[in-house]
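In: Okay, structure incoming, though there's no sequence with it:
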């Protein structure tokens, strides 16, 4: 498996990954919101091409992206979505994508990455409750699943409410 930056010709495959990864059988005709979210993020100034990574095993089997968010007036990253084709799940693809995107973000001197996700899964990658760092989600009910991973350049004095890029607002 190769983890590399997403290329323009990967857009359709990335959309398909998220559509399959987040498919809900009870809504068979519905496109999961994560698939168009990535498409919409690409059209914003918050899209960070160096932090949109794909996992390739002959074809694209997984994708992760971090986009530019803000903690009040300070730059931060929002991770997500991350998706892996169902046939490739539980094989380490998601873990490899997580490690790669966090390493890339740190190498780019990004200070902190936040995400909304399982508090049982993401601590293995260095995430913990964002509130412990004084960072709060844009929706108070998200607090139990809102997590942060401080990177090398993190300033613990930066505290406040995290804001995702605009495409997240419609979700």
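Out: Thanks, I have it. No experiment lies behind these values; they were computed from the predicted model shown.
In: Every contact and neighbour count from this point should use C-alpha atoms.
Out: Noted.
In: ok, which stretches of the chain are helices?
Out: 11-21, 34-42, 93-107 (DSSP state H).
In: any chance of those helices in JSON lines, with mean neighbour count and distance to residue 113 too?
Out: Listed next are the helices of the chain as JSON lines, based on neighbours: other Cα atoms under 10 Å; distance: least, Cα to Cα, whole Å:
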{"stretch": "helix 11-21", "mean neighbour count": "20", "distance to residue 113": "21"}
{"stretch": "helix 34-42", "mean neighbour count": "19", "distance to residue 113": "17"}
{"stretch": "helix 93-107", "mean neighbour count": "18", "distance to residue 113": "8"}
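In: Quick one, which of those helices gets closest to residue 119.
Out: helix 93-107 (15.0 Å; Cα to Cα).
In: which strands and helices sit next to that closest one?
Out: strand 2-5, strand 47-57, strand 59-71, strand 74-84 (3 or more Cα pairs under 8 Å, 6 or more residues apart in numbering; DSSP states H and E).
In: Included below, for side-by-side comparison, is a second structure:
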């Protein structure tokens, strides 16, 4: 079952990220974003199995600075407890989040991740759309998914302070 996170999920979400990444950076990122003006409650989703939170995905606002500064979505982080990985839970979270974001009228989603995973959801290298990376990483891992309201936006991605600890 996939649903929006609630106040009682915070520690379970922290544990999901800590287990999945074997460090606290991503769990701390969720906490930082949750306490910022970039947090979007409808786009913080959990996956449950037998009433236990086993996965989490967070979409939050970042800036795309071009002719004007636009708020666009970042997909980060995504985690599934190791015992439940490779069972389609992460894919279901991504799909649910993208559908919700599109329904909300968002224009695009940016992710830094494994191309083999994200290409299946329609993500493409951001440079194909004139969206510049904010730091040096291989172009194929910095991707964008265009949603219904995309209107040719271009510029450089600027992450808010919540991301600086990751």
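Out: Received the coordinates, thanks. As the structure is a computational prediction, the values presented were derived from the model and not from experiment.
In: Could I get the TM-score for this pair?
Out: Scored by TM-score structural alignment, normalised by the length of the second structure, the superposition of the two chains gives a TM-score of 0.94; 162 aligned residues with a Cα RMSD of 1.0 Å.
In: coming back round to it: so which of the helices of the first structure gets nearest residue 87 of the first structure?
Out: helix 11-21 (9.4 Å).
In: average gap between that closest one and the second structure?
Out: Aligned to the second structure and superposed, helix 11-21 of the first structure gives a mean residue distance of 0.3 Å (mean Cα distance after the TM-score superposition for the first structure).
In: For stretch 10-20 of the first structure, which outside residues touch it?
Out: 31-32, 34-36, 38-39, 54, 60-63, 81-86 (Cα atoms under 8 Å, 6 or more residues apart in numbering).
In: change it to 7 Å
Out: With Cα atoms under 7 Å, 6 or more residues apart in numbering as the test, stretch 10-20 of the first structure has contacts from 31, 32, 34, 35, 60, 61, 62, 63, 83, 84, 85, 86.
In: Equivalent analysis for stretch 128-144 of the first structure, please.
Out: 146, 147, 148, 149, 156, 159, 160, 161, 162, 163.
In: residues contacting the fifth one?
Out: So the one you mean is residue 156 of the first structure. Contacts of residue 156 of the first structure (Cα under 7 Å, 6+ apart): residue 133.
In: how about 10 Å then?
Out: 111, 112, 133, 134, 150 (Cα atoms under 10 Å, 6 or more residues apart in numbering).
In: Was I right to think the second one contacts residue 159?
Out: Meaning residue 112 of the first structure. No: taking contacts as Cα atoms under 10 Å, residue 112 of the first structure lies outside contact range of residue 159: 11.2 Å.
In: want to throw the contacts of stretch 10-20 of the first structure into TSV with distance to residue 48 of the first structure?
Out: Shown next, in TSV, are the contacts of stretch 10-20 of the first structure (distance: Cα to Cα, whole Å):
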residue	distance to residue 48 of the first structure
31	24
32	22
34	17
35	17
60	19
61	20
62	17
63	14
83	17
84	20
85	23
86	26
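In: returning to that earlier point: out of the helices and strands packed on helix 93-107 of the first structure, nearest to residue 116 of the first structure?
Out: strand 74-84 (8.2 Å).
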